[in-house]
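**Student:** Dropping the sequence and predicted coords here.
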Amino acid sequence: MEKPIVSNGRLYKGIKYRLNIKGNDIEKKIVRNLAEFFGVTFSRTEKFKNTDYNFSFLQPGDEYREKFNMYNEILLLFSPFQDFDRRALDFVDKTLTDYDNRLDKVCIFLVSKDLNITNKIAALNNENKDSKLIVPFTYAEFSKRKITQEDVENKLREYFYSRDLFAIESPIRNDSYFFGRKKIVQEFYSKYISGEQGGLFGLRKIGKTSVLYALMRTIESKDGIYVFMDCQSPSVHALRWYELLEGLIIKLSEKYNVQLNMSAYTFDEKHAAYSFEKLLLQIYKQLSEKRILLIFDEIEMICIDTASAEHWKNNLDFVYFWQTIRAFCQEHQNELCFLVAGVNPHCVEVASIQGIDNPIFSMINPAYLELFGIEDVKNMVSSIGKYMGLEFDEEIYTKLVEDYGGHPFLIRHICSLINSSISLERPMKVNKYDYGREKANYDIAISKYIEQIIQVLKISYFKEYKLLEILAVQGNEAFLSNLGKADFSTIQHLIGYGVLKKYKDTYFITIEALALYLKNNSDLLINDSMEEKRTAISKRRNKLEIKLREMIHTVFITKYGKLDARERILKAKKTEERTKLEGIALNELMEKEYFFPELKVLIDKNWEDFSKVFVDKSKFKLNMDIINTYRIDAHAKSITEEEYLMTHMALKWIEECVF
C-alpha cells in the first residue's frame, strides 16, 4: 500500500499513523483497499441493540471535492449479515449524531454480505425520498479483485447524480436535509423545558411538520417525553373530545410501555376529564417524573370554525377538550405542556365560543415560521446540489428569493426542475442565463404546488385570501380601500406568513409566483390601464401557447412515433406551405412555425387524442376563438371590461384543462 499522503493537514490517502483498523481480516483488507484513494482517519467497534458494528472514517481528497463536493469524512460501515438488517440504519443515525462535527451527514459507504444489497437500497430510496445517499458495496466485490478508484467514482456518479434530492414531497424526518430552522427548534425545546405552551404557524408546505420532527428528535436525544398527534388523520379528528383524551393516554402508554389499568377509568362526557388527570399522573410518575409534551399538528382539523367534523367545527368539543387540558396544566405545571401547529392562530385568538370563554384564548404567543433568506436558500440549495454534481451561479440564490419568496418547498421543486433538465455528465454549473430563460416554464410547472399552499386560505380563511387576491389583481389602492373592512388580525396573519410586506404606504406580495397564480386564477376585474391589461393577457396566452405545443408534441410522439406525428402536425398547414418546412426538426417546427390558431386546428382535427383533456369540444373551440379574437397586445386595440372578463374566463377554462 502507498505511503500515507497528507496535504494542508488532511490525510487523503493511506492509513493514519498507528491507527488500529477494526474488523475481521476481510474487513481490514477492504479498508486497506479503500485507503489507496481515501485517508483512513478513524476506526472503531461499537455495540448497538445487541449487535457489534465495525466502522471506519474515510477522508476524501481534492479530486473527490472537485467531482462530488465531498468535504467531510465519510462513514464506512460493515454489515456482516447475509440478509441486510435495516436496523443498521438506526446505528448510522446514531453515529452521524455522535460524530456530527466530523462526518458527512448525507453520504455513507455500506459494505454488506447481502448480494442483493443494491436492490434493497434502491427500494429504500423509493420508500423514503429523503433517505441518505447510501453507496452500497458487497464483500464479494472486494474479494474477487481490488476495487479501483474508477470503480468507486462510477458508484458515486450512479448514486449521487441519478437521484433527485430536491424532489422531497413529505416533511423532513432526519437532519440530512433539514436547513435553516435550528434556532426555532431550540426555542420550542426551551419552552418544553420550562413548561410553557407553544404555537407554530405558517403557510402550507413551509416546513412546520419538519420543525416538529426536528423538535421530537431533540427531545428524544435528551431523554424527554412527548406524544405527537396528526389532527389531519381521521383517527384524531373523527373522535369526540372525550375519545381524543383517551387516545392521548393510550398513545403515551403504548409509546413508553407504561402499564395502566384502563378498565378502572371511564372516558365519557361526565368522567373523561377526571380519568385523563388520574391516568396522566400515573404515566408521569412511571416515566421518572419527566414533563410530557403534547404536540398537535394541523390543529385546524380540530378547531372551531375550520374543522371538517361537525362536533369540532360547530359544537362544543373544542371547548371541552381544551378546558380539560388547561385545567390540568394549571394544577400540574411541572407535569404537562402542549404545542399546537397549523396555518393560522385562530384557535387561540377567538375570545369566546357560543358564549363560553375560549380555554386557550391568549394562552399561546404565536410563532410564525419564516420564509428563507438568501443565506438559508444558498445553504440549502448548494448543500443538496453538491451531492448531485450541481453548482449554482451566485445570482441564482437571490433570484430564487425574489421569485419564490424564500419558500423552501417551492425552491426545492424549482431546483428539481433545473436538475431534470441537465444531463448526467457532471459536475456542472447552473447558469443564471439558463435560469432566466426557463423561469416562465418553471412557473407553469409549479402552479399545482402554489395551489396547495394557497388552498387552505381560500377554504378556511377567505378574508385573507381575498385581500391577497385584491392586491395581486387590482393593486395597492384597491387593497388599501378594502383594508378598513378587514380585521387587524387578518393583516397580521398575512405578514406573519411572510407573504405580505409593507414599505411606507405600499403593500406587496413577497412571492412573485404566488401573485402570478392569484392573477391567473381570479375573477376580479383588473383596475389597470390598457397597457397593463395587454401585458396581463399576453403573458397568460404566451404561457398557454407553450403548454399547448408541449402537450400536442408529447401526445403525438407517444402515440404515433416521429414520422406519423410529423405528418399529423403538417396537416394543420396549407398544402403549399408544407414544402417549406421539410428538414426542420419536429420540436423546432412546433416552436417556430405553429401559433395559437394552428394549435386549435391540430387539436380539433385530432379530437380523439385530446378529448379526455378538454372533454367539451364546442367549449374548447369557443374559448380558443375568444382568446385569439381579443389579442389586444397584438392589435393595439381597446377592450371593454366585459370583453376583458370574457377573455379572462376563456383563458381560465383552457388553463384549468391543461395545467
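**Tutor:** Here it is on my side, so go on. Numbering: from 1, shown residues only.

**Student:** From now on I want contacts and neighbour counts done on CA atoms only, so please keep to that.
**Tutor:** OK.

**Student:** From residue 185, how far out is residue 202?
**Tutor:** To residue 185, residue 202 is 15 Å away according to CA to CA, to the nearest Å.

**Student:** Between those two, tell me which one has more neighbours.
**Tutor:** Per other CA atoms under 10 Å, whichever of residue 202 and residue 185 has more neighbours is residue 202, with 25 against 18.

**Student:** now the strands: where do they sit in the stretch 301-450 of the chain?
**Tutor:** Remark: strands assigned in the stretch 301-450 of the chain by DSSP state E, counting those that start in this stretch are 336-342, 352-353, 356-357, 367-368, 390-392, 428-430.

**Student:** Highest mean neighbour count out of the ones you listed?
**Tutor:** Comparing the strands of the stretch 301-450 of the chain by mean neighbour count (mean count of other CA atoms under 10 Å), strand 336-342 comes out on top with a mean of 24.

**Student:** Tell me which residues are up against that one.
**Tutor:** For strand 336-342, contacts defined as CA atoms under 8 Å, 6 or more residues apart in numbering pick out 192, 195-202, 208, 291-300, 328-329.

**Student:** ditto for stretch 298-318
**Tutor:** Counting by CA under 8 Å, 6+ apart, residues outside stretch 298-318 touching it are 230-232, 237-238, 240-241, 340-344, 347, 353, 460.

**Student:** structure B:
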Amino acid sequence: MELNKTTPGINYQINFNLLSSEECTIIKKLAKKYWYVTRIEKKDYNRSSYSIAFLKPVDYITQNFNLIREVVLIMSPYQSFEARTLDVLDDLNVQLLRLEEICCFVASKDTNIKNVLNNFLKSNTESRVVVPFTYEEIISSQDDEFLINRMRTCFYSRDLFGIQDPLKKELYFFGRRDLIQELANKHKNNENAGIFGLRKTGKTSIIYGVIRTLDRKQSYAQLIDCQTLHLQTWNIALRTIIWKIIAGLNLKQKNFKDNYNQYEDQSKVVMAFEQDLSEILRLSKKDILLIFDEIENITFGTSISETWNTGQSFVRFWQVIRSFCQHNETKQHFSFLIAGTNPQCIEKPTVAGADNPIFEQFAPIYIPPFNFEQAEEMLTRLGGYMGFNFEKQAIAAIVDDFGGHPLLIRQMASYIHRHEKNIRPINIGKYEYQEHKKQFYQEEAGFSRYAVMILKVLEDWYKDEYEMLTLLAKEDIETFKELATTDIFIKHLKSYGIIEKDSTQVGYHFRIEALQNYLSGQFRYHKKLKTDKDKEAEIQERRSGIEKSLRTLVKRQLKSSLGEVVAKEEIIRSIYGPHEIGHKSNIAYSDFFNPQKHKIYLKTLFDTIERRYDIFENLFDVKIDEFKNKAQLLNRYRRVDAHSISISDADFEIFRGIASWFEGILSEE
C-alpha cells in the first residue's frame, strides 16, 4: 500500500476569512491528528453556498481506510440537510484534482443528518461512502477518535461488493474499460457490434459505460430495453425508438408529428422511419448509436411474443434498420449495438423463410472474464475501504475458483464482509478465504443460486452444450470427447468462458471451478462407478441420508396427525412391540427418534409408515403396494460386502432410481 508520510496540519496559505468561526474550529480539530488541510474554497451551488475543505490523510488513515488521495469535506451551514448537497462533488473535477472519488465528509447543522443520509443510501446503492457529522458533534467532542469511529461505522458497515444492479456510474466500475472503448470506437467508425455473455457478467454495466464514453465524445446513445419492446408490433416498435431519441435529445416534437400515424400503416413504415431518423441526425448534428439490451426478447425462437418468436417481426424490423445503416445520406454516423446472452440472432442465415438481415453482420464479442489484475484492482480498492486487505494468494484463488466472473467474485467478497467477525482492518489470506468459501458454497442463499442463474442460459437455449457440461462434471470422459469433436457444441462453452482447452486426456477443463463443484454436486450420483467400494460408499451415504430425513418426517407426521400420546404408542409399537407401550410411555416422544438412544432403523420407519399409511399416502402420492415395493428394494441394498457376490451395474442403477425417488419426495418436505 502506497503511503504519503503526511503529517497533520494546515497549509499556511489557507484563508480562514472564507469560513465561519464554527467552521474554523472544525478545520483546526480535523488538522490536529489525522489530516493535513491543503486548501479551502467557497462553492455556490443550486442557490446555496458551501465551504469546501480538502483533507490529505496521514498514514494511519491510509492503512485503515485505503484513502490515499485528498478527501473532500463539505460544510453545510443550513439547519436542514438535503441529499442533493452531495451533488456539489459532481461539480468538482474529482479526477483532475486527484481527489478520492468513493468517499467524502459532510458537516451540517442539521441534527438529523445521519437519518437523512441513511434513507438516501437505501435507494442509491451506487452513491459514495459519506461520513456525516454535525457542527456541534465535532466542535464539542473531546475525543480525538470521534471522527475515526464515525468513519469505521460508515466504511466498515457499507457492503460495496453487494451491488447487484447494473452500474450506471463509473464509481464502482472495474475492468472492461478497453472493451468499452472498443465498442465506442466501432460506432465512431460507423460499425455495428454485438456483445454477449452469461447472466450477470456485466453486459448492462458495459452498455452504461459506452453511453458515458460517447456522451463525452459528443455522440448520443439511445438504450432500448427489449424486455418491453417485444410487447409492440415491429412497426410500432420502430416508432417507439424514434420518439425515445427525440425525447432524449430534447428535440421539438412538432417537427416529427406528420409521420407519427404513418407507422401504423406497414407499407409506409420504411419511409417514415428514414425521414424521421434523417431529420434527427440533421437537427442534432450528433452521431447516434442504438443499443438493444436483452436482445433475446425480440429474437426468433426465444421471444415470448408470438410474432417476434416466429421471426416475422424480427425480419421486418431489422430490414428497416439495416437499410438505413446502408443508405444513410447524412453527415452523421448511425449504427447499432446489440447485447444479450444468446447470439443466435446473428448466427442463423434464414429466419421465417427469409434471409436474416443481420446474419454475420459482425463477429460477436463475448465478454471476457476478469484477469488477475482486474480482480486485484477491484478487491484491493473496495476491500480496502471496507477494512479488508486481500492478499495476492487469496485473490489468485478467488479468480481461479470463479473463473474471473465479476458477479461471483463480488458476491464472494460480499459474503466475507457479512460473515467476517474479526476486528478490522484485517488481512484476508488464502486460508481465511477458503474457510469463507466453504460456507458460501453450503449456504442455500450462497453460490448455488448464482450457479443456477448462470447455467440457466445454457439449459434453456443450448441444451447440447449444457449436456456436455454435465458430462464433464460427471467425468463421463468418453461421451464428452465424442461430442467435443463437433465444433458447434464446444464453441459457446469456450466463448462464454465456462471451459477452456488444455493438454489433458479430456482436452478441456472447467474455467469456473465453482461451477464444476456445483455441477459435480448436482450430478454426484450420476457418475459411472466401477468398483464395489465406490458403489458401497454411495449406497451407505444415500441410505443414511434417507433414513435421517425419514426420521424427521415420521416424527412430525405421527404427532401432527395423531397427537403426541397416540404417536408415541405407534413408534413404541414399531421399535419394541405392543407389549412395551405401557412400560415406555414415560419416555420423551422425541427420544425415540434418536438412534443413539433407541434402535430405530430404516426398516422400523418403513414398517411404521406402512402400518399407518392412511396418514402418509398424501405425502408419497402412490398406493401402498407401490410404496412397499420401493421400500423393500431400498432396504435390500445394504452393505455390498454382506453378499457373496458383487452388486451388478443393473442392480446399482435400480438402487439409484429408488433412492432418487425417496430423495425427491423428502426434499419437498
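**Tutor:** Nice, thanks for sending it over. Here the structure is a predicted model, which means the values were calculated and not measured.

**Student:** TM-score, when you put one on top of the other?
**Tutor:** The TM-score (TM-score structural alignment, normalised by the length of structure 1) is 0.81; 602 aligned residues with a CA RMSD of 3.9 Å.

**Student:** Quick one: closest of the strands of the stretch 301-450 of structure 1 to residue 570 of structure 1.
**Tutor:** Closest to residue 570 of structure 1 of the strands of the stretch 301-450 of structure 1, according to CA to CA: strand 428-430, at 36.0 Å.

**Student:** ok, residue 554 of structure 2 to residue 622 of structure 2 distance?
**Tutor:** From residue 554 of structure 2 over to residue 622 of structure 2 (counting by CA to CA), the distance is 17 Å.

**Student:** what about those two, which has more around it?
**Tutor:** Between residue 554 of structure 2 and residue 622, counting by other CA under 10 Å, residue 554 is the more crowded of the two (20 against 12).

**Student:** chain center to the helix or strand where that one lies, what's the gap?
**Tutor:** Using DSSP states H and E, residue 554 of structure 2 sits within helix 532-562. Here helix 532-562 of structure 2 is found 35 Å from its chain centre; the criterion is CA atoms, centre = their mean, to the nearest Å.

**Student:** in structure 1, what residues pair with the following helix or strand past it?
**Tutor:** Next in sequence after helix 532-562 of structure 2, counting helices and strands by DSSP H and E, comes helix 564-576. Matched against structure 1 by TM-score structural alignment, helix 564-576 of structure 2 finds no partner residues.

**Student:** Now do helix 564-576 of structure 2: which elements does it pack against?
**Tutor:** Packing contacts for helix 564-576 of structure 2, counted by 3 or more CA pairs under 8 Å, 6 or more residues apart in numbering; DSSP states H and E, involve helix 532-562, helix 602-611.

**Student:** Deepest-packed of those helices, please.
**Tutor:** Scoring these by mean count of other CA under 10 Å, the most buried comes out as helix 602-611, with a mean of 18.

**Student:** Go through the helix or strand that it is followed by and flag the buried ones.
**Tutor:** Using DSSP H and E, the helix or strand that follows helix 602-611 of structure 2 towards the C-terminus is helix 617-620. For helix 617-620 of structure 2, a neighbour-count test (16 or more other CA atoms under 10 Å) marks nothing as buried.

**Student:** now stretch 177-188 of structure 1
**Tutor:** 177-181, 184-185, 188.

**Student:** So which of the contacts of strand 336-342 of structure 1 belong to helices?
**Tutor:** Of the positions in the contacts of strand 336-342 of structure 1, 192, 208, 328-329 sit in helices, assigned by DSSP state H.

**Student:** gap between the residue nearest the centre of structure 2 and residue 399 of structure 2?
**Tutor:** By CA atoms, centre = their mean, structure 2 has its centre lying nearest to residue 407, at 4.3 Å. Note on residue 407 of structure 2: its distance to residue 399 of structure 2, by CA to CA, is 12 Å.

**Student:** try residue 460 of structure 2
**Tutor:** Relative to residue 399 of structure 2, and taking CA to CA, residue 460 of structure 2 is found at 27 Å.

**Student:** just residue 148 of structure 2 next, same as before
**Tutor:** From residue 148 of structure 2 to residue 399 of structure 2 the distance is 33 Å (CA to CA).

**Student:** which one of these two has more residues nearby?
**Tutor:** In this view residue 148 of structure 2 and residue 399 are compared by other CA under 10 Å, and residue 399 has more residues nearby, 26 against 16.

**Student:** give me the element the residue of structure 1 positioned farthest from its centre is part of.
**Tutor:** No residue in structure 1 sits farther from the centre than residue 576, which is 51.7 Å out by CA atoms, centre = their mean. Using DSSP H and E, residue 576 of structure 1 falls within helix 575-578.

**Student:** which residues sit against the next helix or strand after that helix?
**Tutor:** Next along the chain after helix 575-578 of structure 1, taking DSSP H and E as the criterion, comes helix 586-593. By CA under 8 Å, 6+ apart, the surrounding residues in contact with helix 586-593 of structure 1 are 549, 553, 562, 566, 581.

**Student:** now those in a markdown table, with distance to residue 248 of structure 1?
**Tutor:** Below are those laid out as a markdown table (distance: CA to CA, whole Å):
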| residue | distance to residue 248 of structure 1 |
| --- | --- |
| 549 | 54 |
| 553 | 54 |
| 562 | 60 |
| 566 | 63 |
| 581 | 70 |
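
**Student:** And the buried ones among these, selectable in PyMOL?
**Tutor:** Only the buried entries of those go into this PyMOL selection, using 16+ other CA under 10 Å:
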select buried, resi 549+553+566
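
**Student:** Which members of the contacts of stretch 298-318 of structure 1 are the farthest-apart pair?
**Tutor:** Longest span within the contacts of stretch 298-318 of structure 1, CA to CA: 230 and 353, 23.7 Å.
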